[in-house]
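Chemist: No letters, just coordinates:
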């Protein structure tokens, strides 16, 4: 299965986490959220982050997505309030 790495920007962590839950259903993996300027969190089996990461700010999400799901992944990101980077 061919995969591609996607990146998106979100205004807050809640939006990014919402996108991750939906992207997981598309068989995405290696999810990573980075708070621009300081904090980085990797997601494995469960979602959940330290409280300091929940502060407002800009967040970048990266994930590996199956090539055939890339259009759907873009829609999921936009519906969650993100924009492709």
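Modeler: Sure thing, it's come through. Computed from a predicted structure; not experimentally measured. Residues are numbered from 1 along each chain as shown.
Chemist: From now on I want contacts and neighbour counts done on CA atoms only, so please keep to that.
Modeler: Fine.
Chemist: where do the strands sit along the protein?
Modeler: For the chain, the strands defined by DSSP state E occupy 3-10, 29-35, 40-42, 59-66, 83-84.
Chemist: Point out the most buried one among these.
Modeler: Mean neighbour counts were compared across the strands of the chain using mean count of other C-alpha atoms under 10 Å; the top stretch is strand 59-66, at a mean of 22.
Chemist: what about versus this one:
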């Protein structure tokens, strides 16, 4: 396993406003689903689309913004 770099140069700032195209993780059924925002419906609701099989379950869903978090690509080699 590579050594973990304790100092990260990456910073993420979220102002709570999601927009079209944002990659997010959606908390549903006690797990997080990686998805993309395809439409903003209101201040607290968006429409998302899950990746099609074999990478995902597919389908378009409405989601509350409180159930979303920024989707990051975690990588051990980059700390």
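Modeler: Sure, I can see it. Predicted, not measured: the structure shown is a model, and the values here were computed from it.
Chemist: What would you report as the TM-score here?
Modeler: TM-score for the superposed chains, counting by TM-score structural alignment, normalised by the length of structure 2: 0.27, backed by 40 aligned residues with a C-alpha RMSD of 4.5 Å.
Chemist: I'd like the strands of structure 1 laid out as CSV, including distance to residue 21 of structure 1.
Modeler: Converted to CSV, these look like this (distance: least, C-alpha to C-alpha, whole Å):
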stretch, distance to residue 21 of structure 1
strand 3-10, 15
strand 29-35, 10
strand 40-42, 14
strand 59-66, 12
strand 83-84, 16
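Chemist: SS state for residue 48 of structure 2?
Modeler: Following DSSP: H, G, I helix; E, B strand; the rest coil, residue 48 of structure 2 is assigned to strand.
Chemist: Residue 37 is in contact with that one, correct?
Modeler: Yes: the pair residue 48 of structure 2 / residue 37 is scored as a contact, 4.5 Å apart, by C-alpha atoms under 8 Å.
Chemist: Mind listing the shared neighbours of these two?
Modeler: Common neighbours of residue 48 of structure 2 and residue 37, counting by C-alpha atoms under 8 Å, 6 or more residues apart in numbering, are absent.
Chemist: Select the longest strand from structure 2.
Modeler: Determined from DSSP E, the single longest strand within structure 2 is strand 31-42.
Chemist: Perfect, that will be all.
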